[in-house]
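A.B. asks: I would like to see how this sequence folds:
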Amino acid sequence: MVSPRRSSWTPGAAGTWRRSAVAGTVPRASRMASGRAIANRFMRSSPSKASSPHGTPRRRAGSRVLVQDSDAHGYRRLRRGGLEYGPWLLEGSRPASRRRPGDARCRRGGHSLGGAAGTPRGKGSGAAADIRDMSRILLWLSAWLVTVPAAAMTQHFEAPYDEAAWQVQAGGGECRLVQKIPFYGRAEFYQADGQPLAFRLYVNRLPERIAVAHILSVPPPWKHDARPRDLGRARLLASLNPLEFERALALRLLYELQEGMYPAIRYRDLADGRDQVEVLLSSLRIRDALPRFQRCVAGLIQLDFDILKEHVLHFETDSYLLDYRQRRILDRFIRDYRRMRGRGVERIVLGGHADERGTDRYNDRLSLRRALEVKKYLVRRGIPASRIEVHAYGERWPVRKGHDRRSWAANRRVTVWFARRPAALARRD
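C.D. replies: Below you'll find the model as predicted:
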């Protein structure tokens, strides 16, 4: 005999219930007989005639008939007046291969139910069971929400419109173009004597991890036709100055600001990496501060080469002669030069310096004589004179700003550089 297909009970006339006809290969009479046989089997297996723990379809005094409906997984649902009381798992209704250990005759949500299975909601033990079940569901949902990770958020830092301004700080052989970023830190373009332009980012709080930043140039809202530009990536360090760009990228950011674009720095937060951080540099009012910054940079000492390695020789007051200690330093320099000669070293640059005491003319001459004395020693040791370049800076490039003996001793020096052409010029050629 072919088992009847899934069916349901529908209300009929005068408060009666009837099975709805389902199209299939089984005749209607056979389906009705099968339904009565199933109902009689559950009626006989009921431990109490007053109420059945399996929700057997039967008529009760003063109420409609409770019916049961089975789904494809062997669960049976109780319905009364159009309301479902399931799913109810009945013993024997689930296949043996899918039956869990400990399945009782009647379980709901894995827990045995007591009392009348067909008790309407709000009456007797059924209402208490529903409250208990709802409490279990709410407890499970709360535990699940706690374990689900929170969605990633974006922390946006930008100077507001009324505070977006660039300030110039000049003096002491240094030039800075600074913008303060509320609740984050500050961004600045920095250049000093003998150093190329650099971009630096400072934060108010010490980062706890190292990350990689994505550098973009984002158009402002009023530039409808412009598109974001990818400027590259840089490494963020775990320090209060986590980001610093060299000359090429620093110039690129400055050019983007002059064009009205907004350079953006994006990275995962430096705490645990859950959130996305975006730092935006505003181009508002930069044209007001840029001319003063350019005048400051024009007064700095400029170098037309990139420094590969540096050695420093210190001198006594009003002296340009080399002692034994300075000769040992130069011998080490010569060994380094011969080892690095095929690694991009194009020339040797000597820079003579003096302290602030004395006139400008006297200090210029003294610094030049110190540099020439070093050149003579290098030529005697076999380095071609054509590969050596000499500069005299006098007192204009102090390495230590001060007016005491330690500052003067640090500034009486000759700097010896391994030099090569700037990378930008080399690419242009």
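
A.B. asks: switch to C-alpha atoms for all contacts and neighbour counts from now on
C.D. replies: Fine.

A.B. asks: Leaving out sequence neighbours, find the closest residue to the residue nearest to the spatial centre of the chain.
C.D. replies: Geometric centre of the chain, nearest residue: residue 268, 1.0 Å, by CA atoms, centre = their mean. Closest residue in space to residue 268, ignoring its immediate chain neighbours: residue 276 at 4.7 Å, by CA to CA, 6 or more residues apart in numbering.

A.B. asks: Also this sequence, please, to line up against the first:
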Amino acid sequence: MIIARPSDSIHPRICRALASLAGLMCAASVHAGSVSSYYPDFDASGWTTEGSIFECSLSQQIPGFGMAVFYHRAGEPLSFYLQTPDSPMQAGKALLTSQPPVWRQDLTVKDLAYVDVTRSRRPVSLDASHSRLLIAELGRGMVPTLMRRAWFSDNESVHVGLSPVRFGEAYQNYHACAAELLPVNFDQIERSTVFWPVNSRELDETQKAQLDDIITYIKADPRVLRAEINGFTDGAGNARDNLELSRIRAFAVQSYLVQNGLDENMFNTRFFGATPEFRIVREERSAEDRDRNRRVTIRLHRE
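C.D. replies: As a prediction, the model looks like this:
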């Protein structure tokens, strides 16, 4: 690897071209108006795909800087982040551009967006929209590049780029992984609440769809060993009737889970009627208040 010394005055465009071609990491850190550029090595710039039904990632190592990672967790949108032990980038706004590789100088540089930069181990985190934009540019064979002033010098900027080399095949593997992700993750269902219409005793299709996601997750994750099911009603009506109604609803949920393949022994099912201390809204003043209290909760426990 070639490292540009502080006395070298390398034009940023030349540095980027060399970086794309031969793995150059420019580090002209003292020269006024200089650029510290970080690009993957050409001969080792492949992308790595890792994943399971719980999460998928597509990453590339950036020498001297850290990692660039596309990340998709089950039940959540795609994201992208840069990870580094010590970011040279100043907090603020970075310019995200799309640069042509050295072998495609017929293409032009395109400014894509301004994105937030923080002083942290993940200085740049992008939402799904910007992440898909990066993927599209890499798919075109372009070099997405973030440009931001260095935190240690107002006269130096930091450029961090991604290489499109061997991106296509890795992305296909990542895309196949993402297609197999579960519909939800553990955090989304660890504490679930099934709300009930007035006087209803049977599960409707919306409630069943919510429970189907829980069933799918529990079957996929052997670490989930037990679950608590608790039934509650609103404060309207007779206390004895409410207790019975909360029992019927709680066991309707348990029965559906068991009928769809879960072990009955994993459930501890209880019912509390309209017991005031367990209400979400202690003093019910409206139909909306009662709607919030009329529920069955499910709490999953994982080893």
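
A.B. asks: now for the residue nearest to residue 268 of structure 1: what does it line up with in structure 2?
C.D. replies: Residue 276 of structure 1 maps onto residue 157 in structure 2, with residues paired by TM-score structural alignment.

A.B. asks: Can you get me a residue count around that match?
C.D. replies: Neighbours of residue 157 of structure 2 under the rule other CA atoms under 10 Å: 23.

A.B. asks: And it, how far from residue 151 of structure 2?
C.D. replies: Taken as CA to CA, to the nearest Å, the spacing of residue 157 of structure 2 relative to residue 151 of structure 2 amounts to 9 Å.

A.B. asks: Now do the shared contacts for these two.
C.D. replies: The contact sets of residue 157 of structure 2 and residue 151 overlap at residue 89 (CA atoms under 8 Å, 6 or more residues apart in numbering).

A.B. asks: Make sure the residue nearest to residue 268 of structure 1 is actually in contact with residue 265.
C.D. replies: No. The pair residue 276 of structure 1 and residue 265 does not pass the contact test of CA atoms under 8 Å, sitting 10.5 Å apart.

A.B. asks: Show me whatever sits in contact with both of those two.
C.D. replies: Taking CA under 8 Å, 6+ apart as the contact rule, residue 276 of structure 1 and residue 265 touch no residue in common.

A.B. asks: Could you list the buried residues of the longest helix along structure 2?
C.D. replies: Ordering each helix of structure 2 by length in residues (DSSP state H) puts helix 239-259 first. For helix 239-259 of structure 2, the neighbour count (16 or more other CA atoms under 10 Å) marks 239, 242-254, 256-258 as buried.

A.B. asks: The very next helix or strand once past that helix to helix 239-259, inter-axis angle?
C.D. replies: The C-terminal neighbour of helix 239-259 of structure 2 among helices and strands, as given by DSSP states H and E, is strand 267-271. On the basis of axes from the mean of the first three to the mean of the last three CA atoms, to 10 degrees, strand 267-271 of structure 2 is oriented at 160 degrees to helix 239-259.

A.B. asks: what ranges do the strands span in the stretch 301-429 of structure 1?
C.D. replies: For the stretch 301-429 of structure 1, the strands defined by DSSP state E, counting those that start in this stretch occupy 306-314, 347-353, 388-394, 413-420.

A.B. asks: Ok, the stretch 101-250 of structure 2 next?
C.D. replies: Here the stretch 101-250 of structure 2 has its strands, by DSSP E, counting those that start in this stretch, at 110-117, 124-126, 143-150, 153-161, 191-195, 224-232.

A.B. asks: Packed most tightly, which of those would that be?
C.D. replies: Comparing the strands of the stretch 101-250 of structure 2 by mean neighbour count (mean count of other CA atoms under 10 Å), strand 143-150 comes out on top with a mean of 24.

A.B. asks: how long is stretch 99-111 of structure 2 end to end?
C.D. replies: Stretch 99-111 of structure 2 stretches 9 Å from its first residue to its last (CA to CA).

A.B. asks: Counting neighbours, which bits of that stretch end up buried?
C.D. replies: 99-102.

A.B. asks: same deal with stretch 405-413 of structure 1?
C.D. replies: In stretch 405-413 of structure 1, counting by 16+ other CA under 10 Å, buried: 407-413.

A.B. asks: Could you point out the longest helix of structure 1?
C.D. replies: In structure 1, assigned by DSSP H, the helix with the most residues is helix 125-147.

A.B. asks: Buried residues, that one. List them.
C.D. replies: In helix 125-147 of structure 1, counting by 16+ other CA under 10 Å, buried: 125-126, 129.

A.B. asks: gap between that helix and the chain center?
C.D. replies: In terms of CA atoms, centre = their mean, to the nearest Å, the centre of helix 125-147 of structure 1 is set 37 Å apart from its chain centre.

A.B. asks: what about the residue mapped onto residue 240 of structure 1 from structure 2, how many neighbours?
C.D. replies: Under the alignment (TM-score structural alignment), residue 240 of structure 1 pairs with residue 121 in structure 2. Per other CA under 10 Å, the neighbour tally for residue 121 of structure 2 reads 14.

A.B. asks: which ones are touching residue 121 of structure 2?
C.D. replies: By CA under 8 Å, 6+ apart, the contact set of residue 121 of structure 2 is 83-87.

A.B. asks: Can you list which of those are found in strands?
C.D. replies: Among the contacts of residue 121 of structure 2, DSSP state E puts residue 83 in strands.

A.B. asks: Now, of the contacts of residue 121 of structure 2, which are buried?
C.D. replies: Here, 16+ other CA under 10 Å leaves 83-84, 87 buried among the contacts of residue 121 of structure 2.

A.B. asks: Next, the contact list for residue 150 of structure 2, please.
C.D. replies: For residue 150 of structure 2, the contacting residues are 88-90, 156-158, by CA under 8 Å, 6+ apart.

A.B. asks: what stretch of structure 1 does the helix or strand containing residue 20 of structure 2 fall on?
C.D. replies: Taking DSSP H and E as the criterion, residue 20 of structure 2 maps to helix 12-22. Residues of structure 1 matching helix 12-22 of structure 2 are absent, with TM-score structural alignment as the criterion.

A.B. asks: show me the contacts for the closest residue in space to residue 413 of structure 1 that isn't next to it in sequence.
C.D. replies: In space, and not counting its chain neighbours, residue 413 of structure 1 is closest to residue 314: 4.3 Å by CA to CA, 6+ apart. Residues in contact with residue 314 of structure 1 (CA under 8 Å, 6+ apart) are 326, 409-414.

A.B. asks: picking up where we left off before, figure out which of the strands of the stretch 101-250 of structure 2 is closest to residue 65 of structure 2.
C.D. replies: Nearest of those to residue 65 of structure 2, taken as CA to CA: strand 153-161 at 8.1 Å.

A.B. asks: what's the mean gap between the closest one and the aligned bit of structure 1?
C.D. replies: Using mean CA distance after the TM-score superposition for structure 1, strand 153-161 of structure 2 ends up 1.7 Å from its aligned counterpart in structure 1, as a mean over the superposed pairs.
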